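Undergrad: Model the structure of this input:
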Amino acid sequence: MFWRFIGGQAIFEIGRRLKWVKENDLAHGEYVKWLESIKLDRSTANKFIKVSDNLPNVETFLHSGVNALYEIATMPPDERDQPQQLDSGKVKKPDEMAVIPVRQ
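TA: Predicted coordinates for the structure are as follows:
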């Protein structure tokens, strides 16, 4: 599914718009039908909304995919900024782990 490859900026915007539609544009019970009509599964929609609600839309996350962003968004807030030791021995914060360097 191509949703896994959408960059962070798009994920934040899609999540923000999905939440708006869910809360403002549809009658109760119509959201799931609407998601089906646009061929977006509920789980992915929920991930996008969770990311847009819980993470700042900042440069650090712009090149991260939905799965990495969702993992960070679902961490307890007090753990999001805690450094973690990687298998390589390096110590990084979760937002640093999600960054893919951009080649120029």
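Undergrad: going forward, measure contacts and count neighbours with C-alpha atoms only.
TA: Noted.
Undergrad: in the helix or strand harbouring residue 15, what counts as buried?
TA: Taking DSSP states H and E as the criterion, the element that holds residue 15 is helix 8-20. For helix 8-20, the buried set under the neighbour-count rule, 16 or more other Cα atoms under 10 Å, comprises 8, 9, 11, 12, 13, 14, 15, 16, 18, 19.
Undergrad: Excluding chain neighbours, what is closest to the fourth one?
TA: Ranked by Cα to Cα, 6 or more residues apart in numbering and with sequence neighbours excluded, the top spatial neighbour of residue 12 is residue 52, at 4.7 Å.
Undergrad: so who does the one you found touch?
TA: With contact set as Cα atoms under 8 Å, 6 or more residues apart in numbering, residue 52 has these partners: 11, 12, 13, 15, 16.
Undergrad: helix/strand/coil for the most far-flung residue of the chain relative to its centre?
TA: Note on the chain: the largest C-alpha distance from the chain mean falls to residue 89, namely 26.5 Å (Cα atoms, centre = their mean). Classification of residue 89 using DSSP: H, G, I helix; E, B strand; the rest coil returns coil.
Undergrad: compare with the first, here's sequence two:
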Amino acid sequence: MKHVKENDLAHGEFGKWLESVEIDRSVAAKFIKIYDELKEEDVSTYTHFGLNALHLIATLPADERDKPHETASGEQKTPDEMTVKELRGHQSL
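TA: Modelled structure (predicted):
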């Protein structure tokens, strides 16, 4: 998606392209954010995650992605061990 947006379309055409392939703009934005933030990391760590969890991990500061964090229940977990609900509780990291 990012390649298409930046290389294959004229300015302002990305939205029309997304409509033609039936992808919502917010979903496309999440995929691009995930690609931008996680492309250098070991993506095999995240293969079992859905879009929302990946997006929450991608929006964490890079230095916070591997560190243990305390969940609301008091457990220590790294982001790749957390549920979407637990990740949402740590969006302010």
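Undergrad: Please work out the TM-score for the two chains.
TA: Here the TM-score of the superposed chains, computed with TM-score structural alignment, normalised by the length of the second structure as the reference length, equals 0.78; 81 aligned residues with a Cα RMSD of 1.4 Å.
Undergrad: Near residue 22 of the first structure, how many other residues are there?
TA: Other residues within reach of residue 22 of the first structure, judged by other Cα atoms under 10 Å, total 17.
Undergrad: which residue lines up with it in the second structure?
TA: Under the alignment by TM-score structural alignment, residue 22 of the first structure pairs with residue 5 in the second structure.
Undergrad: Skipping its backbone neighbours, what lies nearest that match in space?
TA: For residue 5 of the second structure, the closest residue by Cα to Cα, 6+ apart turns out to be residue 14, at 5.7 Å.
Undergrad: Looks like that neighbour contacts residue 3 (just checking).
TA: No - Residue 14 of the second structure is beyond contact range of residue 3, at 10.8 Å (criterion: Cα atoms under 8 Å).
Undergrad: can you list residues touching both of those two?
TA: Counting by Cα under 8 Å, 6+ apart, residue 14 of the second structure and residue 3 have no shared contacts at all.
Undergrad: Strands along the first structure, start to end?
TA: Ranges of strands within the first structure are 84-85, 91-92, based on DSSP state E.
Undergrad: Any chance of a markdown table for these, columns mean neighbour count and distance to residue 61 of the first structure?
TA: A markdown table is the format used below for these (neighbours: other Cα atoms under 10 Å; distance: least, Cα to Cα, whole Å):
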| stretch | mean neighbour count | distance to residue 61 of the first structure |
| --- | --- | --- |
| strand 84-85 | 14 | 17 |
| strand 91-92 | 14 | 14 |
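Undergrad: Tell me which of these lies nearest to residue 59 of the first structure.
TA: For residue 59 of the first structure, the closest of these is strand 91-92, at 16.6 Å, according to Cα to Cα.
Undergrad: Next one: the alignment partner in the second structure of the residue nearest to residue 12 of the first structure relative to residue 1 of the second structure, how far apart?
TA: Alignment of residue 52 of the first structure against the second structure is given by TM-score structural alignment, with residue 35 as its counterpart. According to Cα to Cα, to the nearest Å, residue 35 of the second structure and residue 1 of the second structure sit 10 Å apart.
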